[in-house]
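In: Provided below are the primary sequence and the corresponding predicted coordinates.
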Amino acid sequence: MTTPPPTTASVTKAQAAALVRAARTRTGLSWAEIADRLGAPLVWTTAALLGQHPMTAEQARTVGALLGLDEAVVAALQDQPYRGSDPALASDPTVYRFHEALSVYGPALKELIHEEFGDGIMSAINFRVDIARRPDPDGDRVVVTFDGKFLDYRW
């Protein structure tokens, strides 16, 4: 009698993200420590582990070993995501403030991009994002940098 090969139940990217967050808390590793071990940018790594980017097999295996994740989670980390966020996340105060900031300043940024670069957009695909802390006497400041390639409209 032959034994069937072992099977691993599949895990969605959202389920994998929840398991990653729990494992990160359990192990005490920071997002920065994980990114450093991967040799990848901090914000990209965090977004990937929260389900917004696919990881390479090597990256997923490294994270799996660091966090003690099973094969189903490691496989899910490599899946292509459905990018974007759950509409329910928009009610989170931090996420909402980004929506608010872009609602208020988005039109001005659009005008300034057009004035400086011409008719086009900032890519969110050929894109980098970074976060930093800047000390300030009135309370530390959060500095978020969006760095996207300019894509001109061509006819």
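Out: Yes, it's here. Keep in mind the model is a prediction, meaning the values are calculated, not measured.

In: can we go C-alpha only for contacts and neighbour counts from here?
Out: Noted.

In: What is the neighbour count of the residue nearest to Pro135 when sequence neighbours are not counted?
Out: Excluding its sequence neighbours, the residue lying closest to Pro135 (CA to CA, 6 or more residues apart in numbering) is Arg141, at 6.2 Å. Here the count is done by other CA atoms under 10 Å, and Arg141 has 12 residues near it.

In: can you pull out the helices in the chain?
Out: Taking DSSP state H as the test, the helices found in the chain are 13-27, 31-38, 42-49, 57-67, 71-78, 93-117.

In: need these in a markdown table with distance to Leu151 and mean neighbour count, can you?
Out: Shown next, in a markdown table, are these (distance: least, CA to CA, whole Å; neighbours: other CA atoms under 10 Å):
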| stretch | distance to Leu151 | mean neighbour count |
| --- | --- | --- |
| helix 13-27 | 30 | 17 |
| helix 31-38 | 29 | 16 |
| helix 42-49 | 21 | 19 |
| helix 57-67 | 30 | 18 |
| helix 71-78 | 28 | 22 |
| helix 93-117 | 9 | 12 |
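
In: try this one side by side with the last:
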Amino acid sequence: MMNKELMTAKILEAKVTKGMTWEAIAEAVDMSPVFTTSACLGMNSMAEDKAFALCETLGLDKQVAEALQSCPKKAWDGAVPQDPLIYRLYEIVGVYGDTLKEIIHEKFGDGIMSAIDFSMEVDKEENPKGDRVVVTMNGKFLPYKAW
């Protein structure tokens, strides 16, 4: 079976060859751009019909579709990333993580925001002072249980 790294490389090559955006690929498989991209980068899996639709869209073979369906190992390098955009997201969590935790606990109680029952959107907001990146995260609240 093809591993996720090779799968991602094949998908990225096909994406460039076809001149497609993540938005267009996601639309072709009727999924969100964020989830579609995440699955293509190996951090989520796709249902069989979506995996085969994506491969048909990009002209990829059955091995890529099978790799898209396999359960990922959700792990990443523990080092602070060097990519400026990803680093800034770490910075946001570093600066505002405790604040978000306090506010979530105050509004909901002791628990977490699910990253499983979750959705995220990335939008562009035009602004005369400079375009804005709008990231909306929507996760189910999961209270901790006492026993």
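Out: Looks like it arrived, so ask away. Bear in mind that the values here come from a model prediction, so they are computed numbers and not experimental data.

In: follow-up on the earlier one: for the aligned residue in structure 2 for the residue nearest to Pro135 of structure 1, what are its contacts?
Out: Alignment note: Arg141 of structure 1 maps to Arg132 in structure 2; criterion TM-score structural alignment. Counting by CA atoms under 8 Å, 6 or more residues apart in numbering, Arg132 of structure 2 makes contact with Lys124, Glu125, Glu126.

In: can you count the residues close to the last one?
Out: Translated: Glu126 of structure 2. Neighbours of Glu126 of structure 2 using other CA under 10 Å come to 10.

In: Skipping its backbone neighbours, what lies nearest the most centrally placed residue in structure 2 in space?
Out: Geometric centre of structure 2, nearest residue: Ser38, 3.7 Å, by CA atoms, centre = their mean. Nearest non-adjacent residue to Ser38 of structure 2, counting by CA to CA, 6+ apart: Asn44, 5.9 Å away.

In: For the lengthiest strand in structure 1, name the packing helices and strands.
Out: Ordering each strand of structure 1 by length in residues (DSSP state E) puts strand 120-134 first. Applying 3 or more CA pairs under 8 Å, 6 or more residues apart in numbering; DSSP states H and E, one finds that strand 120-134 of structure 1 contacts helix 42-49, strand 141-152.

In: once aligned to structure 2, how far is it on average?
Out: Mean deviation of strand 120-134 of structure 1 from its aligned counterpart in structure 2 after superposition (mean CA distance after the TM-score superposition for structure 1): 0.8 Å.

In: still on that earlier bit, would a markdown table of the contacts of Arg132 of structure 2 with distance to Leu54 of structure 2 be doable?
Out: Shown next, in a markdown table, are the contacts of Arg132 of structure 2 (distance: CA to CA, whole Å):
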| residue | distance to Leu54 of structure 2 |
| --- | --- |
| Lys124 | 25 |
| Glu125 | 28 |
| Glu126 | 31 |
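
In: so what corresponds to Tyr96 of structure 1 in structure 2?
Out: Aligned partner of Tyr96 of structure 1 by TM-score structural alignment: Tyr87.

In: neighbours around the nearest residue to that match once chain neighbours are set aside, how many?
Out: Nearest-residue entry for Tyr87 of structure 2: Pro81, 5.4 Å, with adjacent residues in sequence omitted and distances by CA to CA, 6+ apart. Counted with other CA under 10 Å, residues neighbouring Pro81 of structure 2 total 14.
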